[in-house]
Each structure stands twice: as C-alpha cells, then as structure tokens.
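A.B. asks: Provided below for reference: sequence and predicted model.
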Amino acid sequence: MSRPAPPRPVRPTPPEPPPGSGGSADGPVPVLPLDWEKLLTARLHAVKVRPYLADALFALHVVEDRSVPTMAVDAHWRCYASPAFVARTPVEELAGVWVHEVSHLLRDHHGRGERYAREHEAYGAGERLRRNIAADFEINDDIYGDGLPMPTGVVLPKMLRLPEGLLMEEYLRTASMSGLAAELAWLDCGSGADGQERPWELGADGAHGLSRQQRDAVRFRVAEGIKGKPGSAPEGWRRWAEEAFHPPQPWRKLLGAAVRSAVGAPGVGENHSYRRPSRRSAGVPGVLLPSLRRTPPRVCVVIDASGSVSDAELGSALLEVAAISRAVGGRRDLVSVISCDAAARVAVPLCRAESMELIGGGGTDLRSGFARALRSGPRPDVIVALTDGQTPWPSAPPPCRTVVGLFPRPARATSERNPDYVPDTPPPWARVVTIG
C-alpha cells in the first residue's frame, strides 16, 4: 500500500502592486492606460448636475500621471489623473472629484495657501497637509448630494467637530488637525489646493497651462453664471460669486481714508485772513488782499443709538470716534458726538471716547441728528454718521462733507409694524463705508 503524497503548500497570493509600478511578484504586467472615455464621461455628468461650474470644468486640461495618488490640480488649471484611480472609481464618484478639484482653483486656494504660508512661516510637508485639509473642509460641504454621491472617507469639518461654512484660513486658525495627519497622509490635491508645487507638476512654463488673464476670465464667467440664476447654487457658491471680484475691504482703513479725504478736501477748514496779506496784493497797488488760511476742520459724529443697533456695535462706534479724532490730527476739541434715535441729543465734545455715554434705544430718525449737528456752533466741516441704515435720510445734502459708516444688515430688513418695510439706502451725496 502506497503512502499518500504530502499536501502541496499553498502559495500566498502576491500583493497587488502599487498603481503604475508596472510589475508584480510574478513578473511585469502591462501598464494600466488612462480610461479617457470614463474620465470624460464623469466630467459630463459633473456638468449635468452642476451646470454653473461648466466653464471651469471644461477649462481644465487633463494630464495622465501615474505618480499622482488620485487626481490633483496645479495653479495653471491642469488636472493630473492617476489611471489606477480612474479605473477603480465609479463614474458618479469621479464626477464629484472633478467638482472637488475645480473648486480648489475657483476658490484660489493656491494663492491663499501661499499667502498663509508666507504670513505664518508655515512650510514643510506637515503644514502643506494642514492647508490641504482646511481647503477640503471649505469646499466639501458644497459638493455632494443632488447627483454627486459622497464617497467613503471624504474630508469634512465634523471630523474635528468644527462647524461647516468657514473659510480655509478660519479652519487653519481654529484647529491643529494633528489628529488627522496620520490617516490623511495620502491626501494630495496638488499645488492648486495649498500653494506648494509638486515634483510631478509641469510648472509655469509647461504646456497647456492657463495664463492669469485666462484664469480670471473663467472665474468671472462662473461667478456671473451663479449670480444670473439665483437659487441654483449652494449658499457657499453664491457667497463666493458675490465676493470673487469684489473682495471684502479693510473697512477701518476705508473709513479713516474717507474721513481724511473729507477733512482734506478743498474748501474744508479754509478761511480768508488779513494777518498775512496775499502775494497777489503786489499786482493791485493800494489794495490789501487777504490770504487763504487753512484752519483745523471740525467733525461731528452722529451715532445711531436706536434699539436696532446692538451694544457691540455701539462699542465699535466709540472706537471709530477715537480713530476719527486721530484722523484730524488728534485734536479732540474739534470732534463732537451726538447720540440719536428718534430724537437727537446735545452735541457732546469729545473727551474720552471709551467713557462716553450713548443714550437712545427707541426708533431711528437720523434727520434730527443731522439737523442738530448743523445747528451746533461752530458748524462742522464734516459729518460722520455711524448707523445700521434703517433710518430716513435728509432730503437735501448738508452744506458740508458727509461720511456714512454702515453696520451690516440683511439685504431686506423687516419691521414688526410693517413686514414690507425696506429701509432707504444712504443718499448719493454721502461717502458710504460698510463697517465689519
């Protein structure tokens, strides 16, 4: 009787080679080509479900690259795609990746990431990953749903218990993200997401890149498309469209510049004086002509102290009063303050802005504040009104320069007595600066 043959050892299955390695444990395997039909079908699906991004999606130039982990973009609107990633990803999810990558470019994460790194001296691989994560936090809450399924492992602010709707810079300031660094080490959306160039990118001199003018033109067309069809885009995209070519201004500098411009305008604080005769007197023998002498201008600040203005806004108004006194050369004796709701109080000379008491709390009618300012003696050269704008305005321009600092309010404010009430906008004769 023959003895049974010993069992043959089972050979373990060789591990799958990394994407683009071109080999396996059994020898070389064919290099996986990029499935262009699948990739471009996914782009068409992205255009179908996010039509307001069509111009940007078609502006991207695709570059096949096996060294890219998934898909990535550079600052010149090239999209680098891994053939292995395209092969294993469903079309609907690929469409979401298209929208994700083009969102980085539209939101200018490249330029913003560079500025953040320069201002905070935040360089290196770890800081690059933090910027990429924060940029993903900013855009991912506007991408998925309505035809774009959310893939497993998508990076969202709730991973760090952070609120949605913030900007990349706000996420970078409020979270270290060190807890996500290990599990998201694979994340790499390219320099278009964080401002740091990669070895596999073609650079500024490479082929098929868009110039700065071309990139701005794409952003402009997308922004105009979003604004032209209200309600078709999420809130984050609508906010971006409004601010894309009208970025928020440093309102403290603008308000100070408006006041300095008003007090420095011709005719403000100028009087004729005989203390020093005019040089033109030499051309008129026997006639003494006065010279034009510039005296320090007077500023009256009318502060809206009605019930619709919060305590925090009143506090910021007093800070602006102090800044206005500096704008006129630090002469507090030349600055007076009127608190006004439905009625104007007495004009109070400025001593210390932080100790000034603002009286009000009722309705709003700044016309009485303007009238009180013009009745005060001597009459001011400039009137600065700090208000939420929910007030009637004088029907005629005052005989002096006017600057209006507006506390921000919704586009359509309502009233308990009249739900259809819409406040008047500041008159065209006033220089308007939005505060905050």
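C.D. replies: Perfect, thanks for sending it. Computed from a predicted model, the values in this text were never measured in an experiment.
A.B. asks: going forward, measure contacts between C-alpha atoms and count neighbours the same way
C.D. replies: OK.
A.B. asks: Could you report the distance from G267 to R173?
C.D. replies: 47 Å (C-alpha to C-alpha, to the nearest Å).
A.B. asks: who's more crowded, those two?
C.D. replies: G267 (12 against 9; other C-alpha atoms under 10 Å).
A.B. asks: could you pull out the strands for the stretch 251-400 of the chain?
C.D. replies: Counting by DSSP state E, counting those that start in this stretch, the stretch 251-400 of the chain has strands at residues 270-277, 290-294, 299-304, 335-340, 348-349, 382-387.
A.B. asks: repeat for the stretch 51-200 of the chain
C.D. replies: Using DSSP E, counting those that start in this stretch, strands in the stretch 51-200 of the chain cover 61-64, 71-73, 78-81.
A.B. asks: Other residues contacting the second one?
C.D. replies: Strand 71-73 is contacted by residues 79-82, 85, 97, 101-102, 105, 188-193 when judged by C-alpha atoms under 8 Å, 6 or more residues apart in numbering.
A.B. asks: ditto for the last one
C.D. replies: Contacts with strand 78-81, where a contact means C-alpha under 8 Å, 6+ apart, come from 60-66, 68, 70-73, 101, 208-209.
A.B. asks: again, only this time at 6 Å
C.D. replies: Residues from elsewhere that reach strand 78-81 (C-alpha atoms under 6 Å, 6 or more residues apart in numbering): L60, H61, V62, V63, E64, D65, M71, A72, V73.
A.B. asks: So which of the residues you listed is the closest to Y144?
C.D. replies: Ranked by distance to Y144 (C-alpha to C-alpha), those are led by M71 at 17.1 Å.
A.B. asks: And that closest one, how close does it get to V328?
C.D. replies: For M71, the distance to V328 - C-alpha to C-alpha - is 56 Å.
A.B. asks: Could you do E93 as well?
C.D. replies: Plainly put, E93 is 60 Å away from V328 if you go by C-alpha to C-alpha.
A.B. asks: and what of A75?
C.D. replies: 45 Å.
A.B. asks: you'd agree P297 is up against G269?
C.D. replies: Yes - using C-alpha atoms under 6 Å, P297 makes contact with G269 at a distance of 4.7 Å.
A.B. asks: Around R161, how many other residues sit close by?
C.D. replies: Neighbours of R161 under the rule other C-alpha under 10 Å: 9.
A.B. asks: And for L254?
C.D. replies: L254, neighbours per other C-alpha under 10 Å, totals 16.
A.B. asks: for G111, same thing?
C.D. replies: G111: 17 neighbours (other C-alpha under 10 Å).
A.B. asks: biggest separation within the contacts of strand 71-73, which pair?
C.D. replies: F85 and L105 (20.9 Å).
A.B. asks: who's more crowded, those two?
C.D. replies: Each of F85 and L105 has its neighbours counted (other C-alpha under 10 Å); L105 has more, 24 against 17.
A.B. asks: What spatial separation is found between F58 and S368?
C.D. replies: Applying C-alpha to C-alpha, the value for F58 to S368 is 57 Å.
A.B. asks: for comparison:
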Amino acid sequence: RPLDLGKLLAARLQAARARPYLATALFALHPVASRRVPTMAVDRHWRCYAFPAFVDRTPVEELAAVWVHEVSHLLRDHHGRSDRVARERGLTGPGERLRMNIAADCEINDDAFGDGLPCPEGAVLPAGLGLPPGELMEDYLRQFRLGPATRDHVWLDCGSGADGLERAWDLGPDGAHGLSEQERDAVRFRVARGITARPGSAPRSWRRWAEEAFHPPQPWRELLGAALRAAVTGSGAGDDYRYGRPARRSAAVPGAVLPSLRRTPPRVAVVIDTSGSVADAELGSALLEVAAISRAVGGRRDLVSVVPCDAAADRVHRMCRAGGIPLTGGGGTDLRAGFTRALS
C-alpha cells in the first residue's frame, strides 16, 4: 500500500496544536515513504521516514505523539551529541548506537506525552528501565547496559537523526528536501525563541533546552583563566605593606627603606562535583585545573582549598599537591552544599 500522506499530515497538524511551541520544527520536517524503517525515523537533514503499514494501523493521536518524538531528536541534536559521546568514550558498533537511541528516547519521553498526546505503544520510558526522570542522554548512557531490561527495545530505530549512525535508507546530504546546516540552526532558534517568549506552556526540559540554545556552552577554561588573572593582577589599592620591593618614595628619604603596598593574592575555594555521574577522566581534569589555579595565584598553595561535593559537602582540603586531594563522593548531585561550605 502507498503511504497515507493525508493521515500522516493530519497527525502532524494535531501535533502542532498539542505542542504549538514545536510547530516551526514539525512543519520543517519533510515526510518520506520507506518500507525499511520499523515505524518512523528521521535523518540529520530533517527528513521523516514513515513505514506505510505503520501509518495505516496507528491512530492519528498516536501518530501525532510520534511526530513530536521524532522532531525532538533533531531539535536536541541527538545525532551530533551521540557522535561526540562515541568519540570521547570510545563507543563503537551498532549495539552502542542502539544504547544511545534508547538513552535519547529516555531524555525525550519522560515528559513528551499527555495533554493531548497519548503515549505510543512500546515507547521507551526511564521508569521502565529503573532510571530517574529528567536527565540527559549522556547521563542515562552511564546508568544502563543492553540486557534483559532492554530486550523489548531491540527493534528500536529512530534513524540517524537520533544516534548519528547513517542508515541505508537515508537520502543523504544531496537528497531531495533536506535542510542545510544554516536552515536547521534557524529552525532551532525560532523554536527556542518561541519557548522563551511563552515559558509557561513548555515543560521544564524544553525550557532548559531553549536557554542553552540562546546561551550556548562557553569556553569555560579560558573564562576561568581570565577571571583568575584579573583577580591576581587587577589594578587597585594595596591592602598590606611588603619589603620585597621597596617603595619608590624611598629615594626621597635617604638612609631609609620604605615598604610598598601590595595586594594580597585572592583566596580561592574550588568546589569539585564528585557525584556518581562524573567520570574518573573528568575528575582528573578537575585536579589539573586545581593545579593551574595554584600557579595562577603565584604558587601560593596555602591560598587554595578544595571542597569535594556530591549531595553533601566533604571537609575542606588545603592544597599540598593536587594528586593528594581525596575526591570522595559517588552519590547524587547538590552543589549548593559545596558552595555554602566554600563561602564559610
């Protein structure tokens, strides 16, 4: 049977009515009939592939929910994030890509349904895998492996737009009806602007995504270094006298050496996230930053203290050497306790 395009487009219209803040992205997707996809899938060029038999047997309400699910993969850049995670953690093979697809579905589905969109049959939910809601794909990837808990999801395939792995049915960058990189960014920007303009109608996860879209990640290492340099070398009146460099007024007082005013280097407290979601490699990177901070304050290790914190703050450690700081933790995450301990 040919694809029932009228039913599929009616479902898209219903999805836009149920989630008006996603309407720009929904209507940017181009539907393509394919008998090689299990249900519906997307590629990174914003094409939506639909299996005609799946469209025939699925009610319009559920198809609308699937539309929202698939476009969410693209808006949240799951293909690009999956590629980055695969490079950073050395994940290879279709099994790992399936795990990324499941983790991406957990990120989306915990608050995607309801309010006019029924949960489709077989949808992956965090609770079904014993995982907490409200986390990101990268966090979920650390918390489960393929096994008995995921055997009901081996059929899952949301396409290269969900996990970054090219499929045989993909039309590719030169195929018809694909969006360019600039067009994809423009769609994301318009959706993010719509969410921030009316934040009351979007779930918290979408509001968080929109904030990150407007305020992309910053080069934090350069910003941290600049802040430390400004604190150490910034101009201003000194707060203590030092004889290490005599005052220039000494020339006017023969036979006397006058001290000069010097600024005391800042006292730095470093709060390190030691919760269970932080990998050993990230903790090692944090210790390297602590050593760099010590050098930035003139090697005064007595001015640097470290506070390991997961859901509770550990005791404050004065820095002798970075490798000797015990990074205890492994629980949940609540850095407010660490900030309170550092400020005190």
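C.D. replies: Right, received. Where do you want to start? None of the values given here were measured: they were computed from a predicted structure.
A.B. asks: before we move on, back to that, okay, A75 and V328 of the first structure: which has more neighbours?
C.D. replies: Using other C-alpha under 10 Å, the more surrounded residue of A75 of the first structure and V328 is A75, with 28 against 20.
A.B. asks: and F58 and S368 of the first structure? which has more neighbours close in?
C.D. replies: Higher neighbour count among F58 of the first structure and S368: S368, with 20 against 14, using other C-alpha under 10 Å.
A.B. asks: Can you name the residues that contact H104 of the first structure?
C.D. replies: A193.
A.B. asks: Let's see that with 10 Å instead.
C.D. replies: The contact partners of H104 of the first structure, taken as C-alpha atoms under 10 Å, 6 or more residues apart in numbering, are 72-75, 110, 132, 135-136, 138-139, 189-194.
A.B. asks: for the residues you listed, which one is nearest P230 of the first structure?
C.D. replies: I139 (19.4 Å).
A.B. asks: Tell me the spacing between the residue nearest to R321 of the second structure when sequence neighbours are not counted and R57 of the second structure.
C.D. replies: Leaving aside its sequence neighbours, R321 of the second structure sits nearest to A291 (C-alpha to C-alpha, 6 or more residues apart in numbering; 7.7 Å). Remark: distance between A291 of the second structure and R57 of the second structure (C-alpha to C-alpha) = 61 Å.
A.B. asks: With neighbour numbers in mind, choose between those two.
C.D. replies: A291 (18 against 9).
A.B. asks: What separation is there between the more buried one and V271 of the second structure?
C.D. replies: A291 of the second structure is 14 Å from V271 of the second structure, by C-alpha to C-alpha.
A.B. asks: ok, R431 of the first structure - contacts?
C.D. replies: Residues near R431 of the first structure by C-alpha under 10 Å, 6+ apart: L255, A258, V259, A262, V384, R401, T402, V403, V404, G405.
A.B. asks: compared with the second structure, how much does stretch 94-105 of the first structure deviate?
C.D. replies: Mean deviation of stretch 94-105 of the first structure relative to the second structure after superposition (mean C-alpha distance after the TM-score superposition for the first structure): 0.2 Å.
A.B. asks: Read off where that stretch ends up in the second structure.
C.D. replies: Aligned by TM-score structural alignment, stretch 94-105 of the first structure falls on residues 63-74 of the second structure.
A.B. asks: if I pick the aligned partner of A56 of the first structure in the second structure, what's in contact with it?
C.D. replies: Mapped onto the second structure by TM-score structural alignment, A56 of the first structure lines up with A25. By C-alpha under 10 Å, 6+ apart, the contact list for A25 of the second structure reads 16, 46, 68, 71-72, 74-75, 184, 186-188, 190-191.
A.B. asks: Try it again at 7 Å.
C.D. replies: V71, V187, V191 (C-alpha atoms under 7 Å, 6 or more residues apart in numbering).
A.B. asks: Return the subset of these lying in helices.
C.D. replies: Among the contacts of A25 of the second structure, the members falling in helices (DSSP state H) are V71, V187, V191.
A.B. asks: And the last one? What does it align with in the first structure?
C.D. replies: Using TM-score structural alignment as the criterion, V191 of the second structure maps onto V222 of the first structure.
A.B. asks: give me the number of residues near that match?
C.D. replies: V222 of the first structure has 22 neighbouring residues, counting by other C-alpha under 10 Å.
A.B. asks: tell me the contacts of the equivalent of E127 of the first structure over in the second structure?
C.D. replies: Counting by TM-score structural alignment, E127 of the first structure corresponds to E96 in the second structure. Listed by C-alpha under 7 Å, 6+ apart, E96 of the second structure has no contact partners.
A.B. asks: what about T402 of the first structure, which SS state?
C.D. replies: Here T402 of the first structure is strand, with the state taken from DSSP: H, G, I helix; E, B strand; the rest coil.
A.B. asks: quick one: what's aligned to it in the second structure?
C.D. replies: So T402 of the first structure corresponds to nothing, using TM-score structural alignment.
A.B. asks: isn't T402 of the first structure right up against V382?
C.D. replies: Yes - in this structure T402 of the first structure lies within contact range of V382 using C-alpha atoms under 7 Å: 5.8 Å.
A.B. asks: Distance check, R76 of the second structure against D240 of the second structure.
C.D. replies: 52 Å.
A.B. asks: Compare the two (neighbour count), which wins?
C.D. replies: R76 (20 against 11).
A.B. asks: Any idea how many residues pack against the residue nearest to the more buried one when sequence neighbours are not counted?
C.D. replies: In this structure, R76 of the second structure finds its nearest non-sequential neighbour in W209, 7.4 Å apart by C-alpha to C-alpha, 6+ apart. By other C-alpha under 10 Å, the residues close to W209 of the second structure number 17.
A.B. asks: what's the distance between W209 of the second structure and A202 of the second structure?
C.D. replies: Note on W209 of the second structure: its distance to A202 of the second structure, by C-alpha to C-alpha, is 11 Å.
A.B. asks: What's the match for A50 of the second structure in the first structure?
C.D. replies: Match for A50 of the second structure (TM-score structural alignment): A81.
A.B. asks: distance between stretch 265-280 of the first structure and the chain's centre?
C.D. replies: How far stretch 265-280 of the first structure lies from its chain's middle: 46 Å, per C-alpha atoms, centre = their mean, to the nearest Å.
A.B. asks: meant to ask about stretch 320-331 of the first structure
C.D. replies: Centre to centre, stretch against its chain (C-alpha atoms, centre = their mean), the figure for stretch 320-331 of the first structure is 29 Å.
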